[in-house]
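Peer 1: Pasting the sequence and the predicted model now:
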Amino acid sequence: MSSEAEGRFHMVDVSSITSGPRRAMLLTDDGVRIEAVYEPCTTSVTDTAVVVAHGFTGSADRPSVRRAARTLAGRAAVVTFSFRGHGRSAGVSTVGDREVLDLSAAVRWARELGHARVVTLGFSMGGSVVLRHAALERGLTGAHTDAVAAVSAPARWYYRGTPSMRRVHWVITRPVGRLVGRYGLGTRIDRRPWDPVPLSPVEAVPLIAPTPLLIVHGDRDPYFPVDHPRMLAAAGEAELWLERGMGHAENAADDELLGRLGGWLVDG
């Protein structure tokens, strides 16, 4: 399906789209084509859809994202997508800045497919995006979220306090690193620095209420230590889950945690 053919998408009843998954190319507000996948709930017809935002260098087709989608589909419909510069999506990654527009397009698609309640779940970079999206997309455009969960998200920008994050910054900021990102990691990264610097996740959190907010983080995260989730939770009205023994993002989220996340997002 082309983005032009889908346009803003035709509203349809949820009951008419539960026979199987579908793929689409969405068009963001700044004109970038984004690949997205819709999967109906496997257990019942539901008015809730979970939109999943992957981490840096991920995509809609990565095994960890597909596993998360399968688990969450036991409770709700699921939309996964690839951020700009990732997977089959066009454009280049801005590492959490303009990716808010990609998430907005995916949320609108879920609503236009007939889901009255749409919630967002983000991992790592995707966690920072769902926080900023929840704070910024609060109008009547159909792109707002009804609940948000951020897993392994940073609290602040430019963090280099761990070896893992120093490697990430090398990939993002160095010409050779961006070549590694493109050809080794399948991620096309914008060479231009942020101008202006976007609202940080910790600055976004106070703007999210009264939308329900959950912060989830592993105590063995090799990228962001636990002061990040604590800072996020303290910045606003948020529930905090510190997961014992958990590492980083979707790769470390086991089925038990994904099931709890689905319960929190769908059932409240």
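Peer 2: Sure thing, it's come through.

Peer 1: contacts and neighbour counts: CA atoms only from here.
Peer 2: Will do.

Peer 1: Sketch out the strands for the protein, chain order is fine.
Peer 2: 22-27, 33-39, 48-53, 77-81, 117-123, 148-151, 213-218, 239-243 (DSSP state E).

Peer 1: and the fifth one, what other elements does it pack with?
Peer 2: Okay, so that is strand 117-123. Helices and strands touching strand 117-123, by 3 or more C-alpha pairs under 8 Å, 6 or more residues apart in numbering; DSSP states H and E, are strand 48-53, helix 99-112, helix 125-136, strand 148-151.

Peer 1: ok now the longest one, how far from the chain's centre?
Peer 2: Average the C-alpha atoms of helix 99-112, do the same for its chain, and the two points are 10 Å apart (C-alpha atoms, centre = their mean, to the nearest Å).

Peer 1: if I look at Tyr159, how far off is His115?
Peer 2: Counting by C-alpha to C-alpha, to the nearest Å, the gap from Tyr159 to His115 is 37 Å.

Peer 1: Of those two, which one has the most company?
Peer 2: His115 (21 against 13; other C-alpha atoms under 10 Å).

Peer 1: unless I'm mixing things up, that one is touching Ala49, no?
Peer 2: Yes. In this structure, His115 is within contact of Ala49 by C-alpha atoms under 8 Å, at 6.3 Å.

Peer 1: Okay, one more to line up with it:
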Amino acid sequence: MSSEAEGRFHIVDVSSLTSVHRRMPRRVTLRTDDGVRIEAVYEPSRASVTDTAVVLAHGFTGSVDRPAVRRAARAFAERGASVVTFSFRGHGGSGGLSTVGDREVLDLSAAVRWARELGHARVATVGFSMGGSVVLRHAALEAGTVDAVAAVSAPARWYYRGTAPMRRLHWVVTRPGGRLVGRYGLRTRIDRRAWDPVPLSPVEAVPLIAPVPLLIVHGDRDAYFPLDHPRSLAAAGGDAAELWLEPGMGHAENAADAELLARLGDWLVGG
């Protein structure tokens, strides 16, 4: 996929960073394996010295500076994790165009690599909605790179149009007028090209994650994906997967309240 714009922060060579930087917040631009520049933020643990870094993957139309993303990062830092957040390609200050979950695996890979280069012995990933599908595929495709995985409000399969919000999202992604709305209304730059080939689906990825601990979190009032999605993901994970169905919760990071974020942070740290 092509890269449309450069990130607005200084690009760093992550291999030059050492564990001394784990005490300091940092904002940098990373470069993915396919050359896209990705904005990223490192927030040290607020609770204790820990070897765990949580890499947080936001949902479609999110970014590193969205309030819900920053709120989740603070919550995880308060539970003892250092946190890496980043904007997917086509989002926020990152370059490139959104492929809505396909090449975003490379963005997550760059963020995980940075967490390791900062000296963290243990790295957990957590993703919301589109980010949830990305953390599942990343853990399957890059086995051994992470120590725990949590997917919140993630789809189980591609091309789902069974709810009104998902039909609207497909219009945004697939139609020229929708992509204009995405660019100027949602501040998300979307690649016009269809997937070729179609990436591994989340439910196909899940069996490849074991023995890494896997947590599936979903709200029973999610307007995008009904409960057959998390149940399918958990079933595909077998004994390695844990399922939390959250009463009253809607969709993704915007719907995650303080109590859920605290529990999720404890799981990611203790995994």
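Peer 2: Cool, the structure landed. The structure presented is a predicted model; accordingly, all values stated were derived computationally and were not measured.

Peer 1: returning to what we had before: tell me which of the helices and strands packed on strand 117-123 of the first structure approaches Asp190 of the first structure most closely.
Peer 2: helix 99-112 (12.1 Å; C-alpha to C-alpha).

Peer 1: quick revisit: could I get the helices and strands packed on strand 117-123 of the first structure as JSON lines with mean neighbour count?
Peer 2: Putting those into JSON lines (neighbours: other C-alpha atoms under 10 Å) gives the following:
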{"stretch": "strand 48-53", "mean neighbour count": "29"}
{"stretch": "helix 99-112", "mean neighbour count": "24"}
{"stretch": "helix 125-136", "mean neighbour count": "27"}
{"stretch": "strand 148-151", "mean neighbour count": "27"}
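
Peer 1: ok, and for stretch 153-164 of the first structure, which residues are buried?
Peer 2: By 16 or more other C-alpha atoms under 10 Å, the buried positions in stretch 153-164 of the first structure come out as Ala153, Pro154, Ala155.

Peer 1: What about the residue nearest to Arg160 of the first structure when sequence neighbours are not counted, how many residues nearby?
Peer 2: Nearest non-adjacent residue to Arg160 of the first structure, counting by C-alpha to C-alpha, 6 or more residues apart in numbering: Arg166, 5.2 Å away. Neighbourhood size, Arg166 of the first structure [other C-alpha under 10 Å]: 15.

Peer 1: same thing with Gly31 of the first structure?
Peer 2: Count around Gly31 of the first structure with other C-alpha under 10 Å applied: 12.

Peer 1: Pull the contacting residues for it.
Peer 2: Neighbour list for Gly31 of the first structure: empty [criterion: C-alpha atoms under 8 Å, 6 or more residues apart in numbering].

Peer 1: returning to what we had before: export the buried residues of stretch 153-164 of the first structure to a markdown table and tack on distance to Gly259 of the first structure?
Peer 2: Output for these, formatted as a markdown table (distance: C-alpha to C-alpha, whole Å):
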| residue | distance to Gly259 of the first structure |
| --- | --- |
| Ala153 | 19 |
| Pro154 | 23 |
| Ala155 | 25 |
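
Peer 1: Out of these, flag the one nearest to Phe9 of the first structure.
Peer 2: Closest to Phe9 of the first structure out of these is Ala153 (30.9 Å), distances taken as C-alpha to C-alpha.

Peer 1: Contacts only, for the residue most central in space within the second structure.
Peer 2: Residue closest to the average C-alpha location in the second structure (C-alpha atoms, centre = their mean): Ala57, at 1.9 Å. Contact partners of Ala57 of the second structure, counting by C-alpha under 8 Å, 6+ apart, are 85-88, 108, 125-128, 131-132, 134-135.

Peer 1: Would you convert these into CSV that also reports distance to Pro197 of the second structure?
Peer 2: Formatted as CSV, the contacts of Ala57 of the second structure follow (distance: C-alpha to C-alpha, whole Å):
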residue, distance to Pro197 of the second structure
Thr85, 28
Phe86, 26
Ser87, 24
Phe88, 20
Leu108, 20
Thr125, 25
Val126, 25
Gly127, 23
Phe128, 24
Gly131, 20
Gly132, 20
Val134, 16
Val135, 19
